[in-house]
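J.: no sequence on this one, just coordinates:
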């Protein structure tokens, strides 16, 4: 939802504009500084609770629903929508496809879709271009929440309904500047990551940890959940190196150094899939067939590597079809003036080689493409 992260990739390329912040979901940097995090004391059982950027408590996607009369009213409204994304990825494409399908059912016309390559200035320019089309609705993830607070103010002033996938502009609150946040269950996703990697390594071994080096609520909580559940469920596993990245294009260099420094390391966690591509390249370049990788968001590059090789243990899907539908339904709430839940979350899913077809279908609504399966 990268992650993202999403941030998530929930996601996920450098984010600029001063104090860099992100995810796109799916978009985290919990423990992003270098060093070792090995604990000898038994870990306490982690909580599965998580909160939104303003302390919102998540509800289920099923809380978003329209009556027949409400649907008819939306259809009669001639509303339009635009997507102002943070980046492009398999996750973003899947979410948008699902949202578009629901918009079509509701009679809402999509007039634009933009992506910013994780650049806040580019997103601000994209927003100005989109606003010239006077959309009724904008679906977005803020690249940099701090600068986005000013950049998105013209949309708020124009009465455009903002619906957020993971990360709103800083200081914006549900029911005021935006309608709702629609994302994945972050703590469940982090636990799924830990279980995929733990099971792949036989419940023991040294692990590396790469997280997005920013204060980003979405990815921070998912990453922390991975650490907490790994420590709790797999006491014979230890994180021996934690590194942060500001640019997902830098992850190959970071991972290469990590692998060289820790020859006994057998697993690596990365915040989201597009950042994990560089880590996979580093693992392959090292010739290490024994290092297993886990990350968030389903990705064709990683999926193909999982099918054909040994280095990708699995990926955690965001429930993208549900997130996309939820974003569209929340948009309808906005144009109707109906109060939406401040935060709703989909259920993530563990996807490994053994359940690839089922997991891909559940997350993206389709079978994995031939580029993944080799068929």
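T.: All right, it came through fine. Quantities reported herein were computed from a predicted structural model and do not represent experimental measurements.

J.: When you work out contacts or count neighbours from here on, use the C-alpha atoms and nothing else.
T.: OK.

J.: what about the helices in the chain?
T.: 68-75, 90-106, 120-131, 145-151, 153-157, 186-200, 217-233, 251-261, 273-286, 300-308, 320-336, 356-364, 370-373 (DSSP state H).

J.: Remind me what the fourth one packs against, helices and strands.
T.: Using 3 or more Cα pairs under 8 Å, 6 or more residues apart in numbering; DSSP states H and E as the contact test, the elements touching helix 145-151 are helix 120-131.

J.: list the buried ones in the helix it packs on?
T.: In terms of neighbour count (16 or more other Cα atoms under 10 Å), helix 120-131 has its buried residues at 120-124, 126-127, 130-131.

J.: Taking those residues, tell me the two that lie furthest apart.
T.: By the measure Cα to Cα, 120 and 131 form the most distant pair in those, at 16.4 Å.

J.: I'd guessed residue 112 sits against residue 83; true?
T.: Yes. Applying Cα atoms under 8 Å, one finds residue 112 in contact with residue 83, separated by 6.2 Å.

J.: higher neighbour count, these two?
T.: Remark: of residue 112 and residue 83, residue 83 carries more neighbours, 25 against 17, as counted by other Cα atoms under 10 Å.

J.: what's the spacing between the closest residue to residue 208 other than its chain neighbours and residue 290?
T.: In space, and not counting its chain neighbours, residue 208 is closest to residue 268: 4.5 Å by Cα to Cα, 6 or more residues apart in numbering. Going from residue 268 to residue 290 by Cα to Cα, to the nearest Å gives 11 Å.

J.: quick revisit: is it true that the residue nearest to residue 208 touches residue 205?
T.: No. The criterion here is Cα under 8 Å, and residue 268 misses it with residue 205 at 10.8 Å.

J.: The two: which has the busier surroundings?
T.: residue 268 (29 against 18).

J.: returning to that earlier point: next, the contact list for the residue nearest to residue 208, please.
T.: 207-210, 291-294 (Cα atoms under 8 Å, 6 or more residues apart in numbering).

J.: Use this one as the comparison:
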């Protein structure tokens, strides 16, 4: 993929957008665009007095906050009440929040799961109550969801990782991976994407560590830098790991290339500074996903079938395109640099 494009969609998402035909009446809805509501559907929504639950695994990062904001803004626009709860990475808390929504008899539930395995029992209960569930990041171990919405996790990591390896430009380059300990398919896809990118470039992964805390991630990054004088790159699989890697490299004073998955405010500020070790970040379109979450639940209630997986495209954010990428990823938000 050419790195000088002003805006780069990941390869798989771009191919999906080109290949998707106009859906027939009986076809499943496959993309965020397919989920858009018609004028007639919007008029119908206004008469239904719908209430949806919106459960997030955390709200400590820009992605989660933007996801919620996108959902809230669109729900308000079309007259749907949205009940938002944050589990703060606690699976038991999320189960309690889920059950509270069932007791309230909401019309639908959208969630980013803390643990896809444990949330299955709650999804089963929603199935028994005929409450549709729409999920981001990976299907639960039990229960039926109307669809799983995912960003282009594998391709996004592969493309950002390939940019990192190209910037390093050395055979057998040593690379470390800094991640998040989520038992979700989307995280495994991110990890596979960077592993494949490093392998394709002939590099070697010498460390792969993860944590939920940015402070702990900073310690891990600092330790791996100090222990490996030949380290050439760090790939971060989520936003707080990007922040930790950036701080650790700056503190070390070494020329270590950084790339990652998630392009949030600190990453944009780094790219805008013109003085950063970050070469590429794969950005999820959280506002788009938040709107799609509300639209998907409405479509399901109105009888439409959603495809098993709905993919939303990522942006490959670089020093060459960060301004344009910001306007797409965070529409209407003030530039932070």
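T.: Done, it's in. Just so you know, these numbers come straight off a predicted model, no measurement behind them.

J.: Map the residue nearest to residue 208 of structure 1 onto structure 2.
T.: Counting by TM-score structural alignment, residue 268 of structure 1 corresponds to residue 234 in structure 2.

J.: Check residue 156 of structure 1 too.
T.: So residue 156 of structure 1 corresponds to residue 127, using TM-score structural alignment.

J.: Can you report how many residues neighbour that match?
T.: 15.

J.: now swap in residue 163 of structure 1 and tell me
T.: 30.

J.: nearest spatial neighbour of the residue nearest the centre of structure 2, skipping sequence neighbours?
T.: Residue closest to the average C-alpha location in structure 2 (Cα atoms, centre = their mean): residue 284, at 4.9 Å. The spatially closest residue to residue 284 of structure 2, leaving aside those adjacent along the chain, is residue 314, at 5.0 Å (Cα to Cα, 6+ apart).

J.: which one of the buried residues of helix 120-131 of structure 1 is nearest residue 195 of structure 1?
T.: Checking the buried residues of helix 120-131 of structure 1 one by one against residue 195 of structure 1 (Cα to Cα), the nearest turns out to be residue 120, at 34.4 Å.

J.: aligned partner of residue 126 of structure 1 in structure 2?
T.: Match for residue 126 of structure 1 (TM-score structural alignment): residue 97.

J.: So its match versus residue 316 of structure 2, what's the distance?
T.: 35 Å.

J.: what's the spacing between residue 187 of structure 1 and residue 316 of structure 1?
T.: 12 Å.

J.: From the neighbour counts alone, determine which of the two ranks first.
T.: Set residue 187 of structure 1 next to residue 316 and count neighbours by other Cα under 10 Å: residue 316 wins out with 29 against 24.

J.: Identify the residues contacting that one.
T.: When contacts are counted by Cα under 8 Å, 6+ apart, residue 316 of structure 1 touches 189, 192-193, 295-298, 348-351.

J.: Tell me how many other residues surround the residue mapped onto residue 266 of structure 2 from structure 1.
T.: Alignment note: residue 266 of structure 2 maps to residue 301 in structure 1; criterion TM-score structural alignment. Using other Cα under 10 Å, residue 301 of structure 1 has 16 neighbouring residues.

J.: cool, the one 3 residues further on as well?
T.: Look at residue 304 of structure 1: counted by other Cα under 10 Å, it has 19 neighbours.

J.: got it, and residue 253 of structure 1?
T.: 13.

J.: Same check on the one 10 residues further on?
T.: Other residues near residue 263 of structure 1 number 10, with proximity taken as other Cα under 10 Å.

J.: and the corresponding residue of structure 2 for residue 352 of structure 1, what is it in contact with?
T.: With the correspondence set by TM-score structural alignment, residue 352 of structure 1 lines up against residue 318 in structure 2. If you count contacts by Cα under 8 Å, 6+ apart, residue 318 of structure 2 has them with 271, 279-281.

J.: any idea which of those residues is closest to residue 19 of structure 2?
T.: So of these, ranked by how close each gets to residue 19 of structure 2 (Cα to Cα), first place is residue 281, at 25.6 Å.

J.: for the closest one, what are its contacts?
T.: 160, 259-263, 267, 316-318.

J.: Not counting sequence-adjacent ones, nearest residue to the match of residue 126 of structure 1?
T.: In this structure, residue 97 of structure 2 finds its nearest non-sequential neighbour in residue 85, 7.0 Å apart by Cα to Cα, 6+ apart.

J.: Repeat that for residue 78 of structure 1.
T.: Per Cα to Cα, 6+ apart, closest to residue 78 of structure 1 is residue 108, 6.6 Å.

J.: I'd say the one you found and residue 80 touch.
T.: Yes. Using Cα under 8 Å, residue 108 of structure 1 is in contact with residue 80, at 5.2 Å.

J.: between those two, who's got more neighbours?
T.: Using other Cα under 10 Å, the more surrounded residue of residue 108 of structure 1 and residue 80 is residue 108, with 24 against 18.

J.: what does that one align to in structure 2?
T.: Per TM-score structural alignment, residue 108 of structure 1 is aligned with residue 80.

J.: What is the aligned counterpart of residue 311 of structure 1 in structure 2?
T.: Aligned partner of residue 311 of structure 1 by TM-score structural alignment: residue 277.

J.: Would you agree its match is in contact with residue 253?
T.: No. Residue 277 of structure 2 is beyond contact range of residue 253, at 10.6 Å (criterion: Cα under 8 Å).

J.: Which one of these two is surrounded by more residues?
T.: residue 277 (21 against 8).
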